[in-house]
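A.B. asks: Predicted model follows, preceded by the sequence.
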Amino acid sequence: MSNRTYVVGVGMTKFEKPGRRENWDYPAMAKESGTNALADAGIAYDEVQQAYVGYVYGESTSGQRAVYELGLTGIPVINVNNNCSTGSTALFLAAQAVRSGTVDCALALGFEKMQPGSLGSTYDDREQPMLKHILALAELREVAMPPAPWMFGAAGREHMEKYGTTAEQFAKIGEKNHRHSVNNPYAQFQEEYSLAEILAAKMIYEPLTKLQCSPTSDGSGAAIIASEAFVDKHGLAGQAVEIVGQSMVTDMRSTFEDNSAISLVGGQMSKTAAANVYEQAGLAPADVDVIELHDCFSTNELITYEALGLCAEGEGGKLVDAGDTTYGGRWVVNPSGGLISKGHPLGATGLAQCAELSWQLRGTAQRRQVEGASVALQHNIGLGGAVVVTAYRPAER
């Protein structure tokens, strides 16, 4: 990358069960996360030159309405919607604007105000964007509802059939992420469950029990992205986190030609984006210390281990059994509790991941801190489809 790009401020709200906070609408969510990010960077909103605001559910120009809580400065405000990868897409666009030299400071902000229960469609008078994926999977597996756990559960079943992965190995991921979330005050759930409790929870779509599925959530996250000149001008090098690699990939021919549920839920997209990032950053998986990845379901976390190159294809279960993805292991994956336990307000998820990794690299993650963390990797995916993978290092160390 020609121009160095940094995260200089992050903020988020606590993620909540939809409707739990009375009268908590999206402008208030955005005000909270955005104000926190600006305060973290020590700058005023009038220093922000562009804003990229992500959400999945909402009317057009909700992005403008959200950031008007921070100020009315006339800057370009771009609304972003990319399903579950919306937050990291806003981050990608803000970083791209800074990296290109178009601006020196940009805001990426995401929020979601969701309905309880499984995700549903808003417009029923046109083709659903996921229909192509659903029809392709229906040729491989008997259709079940709701669609999301069916699709990711089918990918898990494929992994079990091909590689001998067990339901218990997937459940161990749920156990780990719930255990991690106990130390995260921003998490929707902060309760530890035993492996037996994870396995005994209500079955949603085998092998996925309820405690291995991310919930619907309300909440917001934000990040301030800045150039090297801006960092120097404001003396922010001590807290700045450099984006040393970033790649966004959408569906490829392999998604539909592999005859694979794993490919249909983004396995090849994730693998391609990760490879791009490692090449850009001059890093290998072994160099990474801490990872926030898209565990919308425990099956996807295991599949993503392989896509990110943490292990060979088919060996994700061994990684779990060895304890290599928690404290004391080779990597700490989802120290925040991940989507499964922290929550998944779609537009905010990618920015919450960015916030967690920024805190980890600054050494300010408190009881969640990964000792000596110096390289972080973020993975955020949305079906239909898009994935963003980002690598970070501290500006000073």
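C.D. replies: That came in fine, so what should we check first?
A.B. asks: CA only for contacts and neighbour counts going forward, please
C.D. replies: Will do.
A.B. asks: Mind listing what's buried along the helix or strand that contains residue 134?
C.D. replies: Assessed by DSSP states H and E, residue 134 sits inside helix 131-138. For helix 131-138, the neighbour count (16 or more other C-alpha atoms under 10 Å) marks 133, 134, 136, 137 as buried.
A.B. asks: ok, and here's another one to check against it:
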Amino acid sequence: MSQKTYVAGVGMIQFAKPGASASYIEMGAQAVRQALQDAGIGYELVQQAYAGYVYGDSTCGQSALYEVGMTGIPLINVNNNCASGSTALFMARQAVESGAVDCALAFGFEQMQPGALKNFWTDRPLTMGKGFDSAAQVFPEGIGMPGALMFFGGAGREHMEKYGTRMETFAAIRAKASRHAANNPLAVFKKVVSTEEVMADQVVWEGVMTRLMACPPTCGGAAAIIVSERFAKRHGLRTDVSILAQAMTTDTPDAFDPPSMIEIVGSGMTRSAAWQVYDKAGVGPEDIRVCELHDCFAHNELLTYEGLGFCPVGGGEQFVLDGDNTYGGQVVVNPSGGLLSKGHPLGATGLAQCYELTHQLRGSAQARQVEGLQHALQHNLGLGGAGVVTLYGRG
């Protein structure tokens, strides 16, 4: 029999540029301590833990968590590309909801290097082989580009060609992110930029993308304490934020056949996970007023509007032009500033989204606060692939 699950505590440290952060051990431990303090419990009450990270050797989670305590609990290390943090959250929620435990910790961290993401294992087949093979059929000129740029830039270009979307629309998404991040003390980049300034930035793909339209590598940590209702009552914990529904999906064959860059970057995973969540919770996209989604590129933010059902397929540009992605519109998307401005430390990202939405539902997001919320939606994507969509509710 499933138990209702609550987010009892969250923690997030200040994100930083590579080379300017503490070690992953310190970042992970600090985020966990913050989440425990926010929940008002000691580490000895945590029964299981899940650690999300991408760039690290085995058992990095233990190295970070041992700085907090050594109680002998199970700890599972999770590497699911950019969805690692939300995968850790998925597993912690699942453990509590199933009744296996009453208190679980999900935390994530990343100590990243400057520059584009790269593979470190060069003596074996690459992951995402199906994606590269499919992309080569529709986008052979992209071979040789950095992988993330090829995939997400290629998907953006495909949307432009299919629906007439303009490069300026992606620039407007980036400008919106900067306005939101200006109110987030934990964001890395707080400088407000205009659509024109984004367009005038260094071109990384003529007619498709400037540098500001891509999220930068950053370092950081975030954590969440997930508890059952009976545990919360027993220890007098807050129950004002619950996880109403959550789904994690992987790719299906139509992600690669027929070949489409939009599908290769996970639009199908997003649609599937979102509608599973909506169906389970009995809500629809029209009920969502705030959303933290995976804007690793401005182009993917627009694709995700459509995948989550905020607008029709092909309607992403009009959604932006109507101002429906910000305050005063239909959905406030990425009030934190998103990956584009807040930063994207891969393993921490999904839990940083949880941190933001928990504060939004508590009413404690300060200048970023979206008023009158009953629900909050989270979307986190990892190519290769994993798509995680989480719906939070008040109480």
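C.D. replies: Looks like it arrived, so ask away. All of these numbers come straight from a predicted model, not from anything done at the bench.
A.B. asks: Need the TM-score between these chains.
C.D. replies: The TM-score (TM-score structural alignment, normalised by the length of structure 2) is 0.98; 392 aligned residues with a C-alpha RMSD of 1.0 Å.
A.B. asks: Now do the same for residue 45 of structure 1: its match in structure 2.
C.D. replies: When structure 2 is aligned by TM-score structural alignment, residue 45 of structure 1 is paired with residue 43.
A.B. asks: Quick one: the strands in structure 2, in order.
C.D. replies: 5-12, 48-52, 75-78, 103-110, 203-205, 209-210, 220-228, 241-249, 290-292, 332-333, 375-382, 386-394 (DSSP state E).
A.B. asks: Among the ones you listed, which comes closest to residue 193 of structure 2?
C.D. replies: Closest to residue 193 of structure 2 of these is strand 209-210 (C-alpha to C-alpha; 13.1 Å).
A.B. asks: mean per-residue distance, the closest one to structure 1?
C.D. replies: The superposed strand 209-210 of structure 2 is, by mean C-alpha distance after the TM-score superposition for structure 1, a mean 1.4 Å from where its aligned residues fall in structure 1.
A.B. asks: re the thing from before, would you quantify the distance from the match of residue 45 of structure 1 to residue 34 of structure 2?
C.D. replies: Going from residue 43 of structure 2 to residue 34 of structure 2 by C-alpha to C-alpha, to the nearest Å gives 11 Å.
A.B. asks: for residue 388 of structure 2, same thing?
C.D. replies: For residue 388 of structure 2, the distance to residue 34 of structure 2 - C-alpha to C-alpha - is 24 Å.
A.B. asks: how about stretch 104-114 of structure 1, aligned to which bit of structure 2?
C.D. replies: Using TM-score structural alignment, stretch 104-114 of structure 1 pairs with 102-112 in structure 2.
A.B. asks: now that stretch, how far from the centre of its chain.
C.D. replies: 13 Å (C-alpha atoms, centre = their mean, to the nearest Å).
A.B. asks: Go ahead and name everything in contact with the helix holding residue 134 of structure 1.
C.D. replies: The contact list for helix 131-138 of structure 1 (C-alpha atoms under 8 Å, 6 or more residues apart in numbering) reads 143, 147, 151, 256, 259, 260, 261, 264, 384.
A.B. asks: thinking again about what came up before, please tabulate the strands of structure 2 in CSV and include distance to residue 127 of structure 2 and mean neighbour count as additional columns.
C.D. replies: Below are these laid out as CSV (distance: least, C-alpha to C-alpha, whole Å; neighbours: other C-alpha atoms under 10 Å):
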stretch, distance to residue 127 of structure 2, mean neighbour count
strand 5-12, 30, 28
strand 48-52, 18, 27
strand 75-78, 16, 20
strand 103-110, 20, 32
strand 203-205, 24, 15
strand 209-210, 25, 22
strand 220-228, 25, 32
strand 241-249, 17, 22
strand 290-292, 27, 27
strand 332-333, 30, 24
strand 375-382, 12, 26
strand 386-394, 13, 25
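A.B. asks: need the ones you listed in a markdown table with distance to residue 66 of structure 2, can you?
C.D. replies: Output for these, formatted as a markdown table (distance: least, C-alpha to C-alpha, whole Å):
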| stretch | distance to residue 66 of structure 2 |
| --- | --- |
| strand 5-12 | 17 |
| strand 48-52 | 12 |
| strand 75-78 | 11 |
| strand 103-110 | 13 |
| strand 203-205 | 42 |
| strand 209-210 | 42 |
| strand 220-228 | 15 |
| strand 241-249 | 28 |
| strand 290-292 | 30 |
| strand 332-333 | 36 |
| strand 375-382 | 27 |
| strand 386-394 | 28 |
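A.B. asks: of those, which approaches residue 368 of structure 2 most closely?
C.D. replies: The nearest among those, by C-alpha to C-alpha, is strand 332-333 at 9.8 Å.
A.B. asks: what's that closest one packed up against?
C.D. replies: Using 3 or more C-alpha pairs under 8 Å, 6 or more residues apart in numbering; DSSP states H and E, the elements in contact with strand 332-333 of structure 2 are strand 290-292.
A.B. asks: Average offset of the strand it packs on relative to structure 1?
C.D. replies: Looks like 0.2 Å for strand 290-292 of structure 2 (mean C-alpha distance after the TM-score superposition for structure 1).
A.B. asks: Sort out which one of the contacts of helix 131-138 of structure 1 lies nearest residue 26 of structure 1 for me.
C.D. replies: residue 384 (24.6 Å).
A.B. asks: And for the nearest residue to the closest one once chain neighbours are set aside, the neighbour number?
C.D. replies: Leaving aside its sequence neighbours, residue 384 of structure 1 sits nearest to residue 130 (C-alpha to C-alpha, 6 or more residues apart in numbering; 5.4 Å). When neighbours are counted by other C-alpha atoms under 10 Å, residue 130 of structure 1 registers 12.
A.B. asks: just the one 10 residues further on next, same as before
C.D. replies: A count of neighbours around residue 140 of structure 1, defined by other C-alpha under 10 Å, yields 14.
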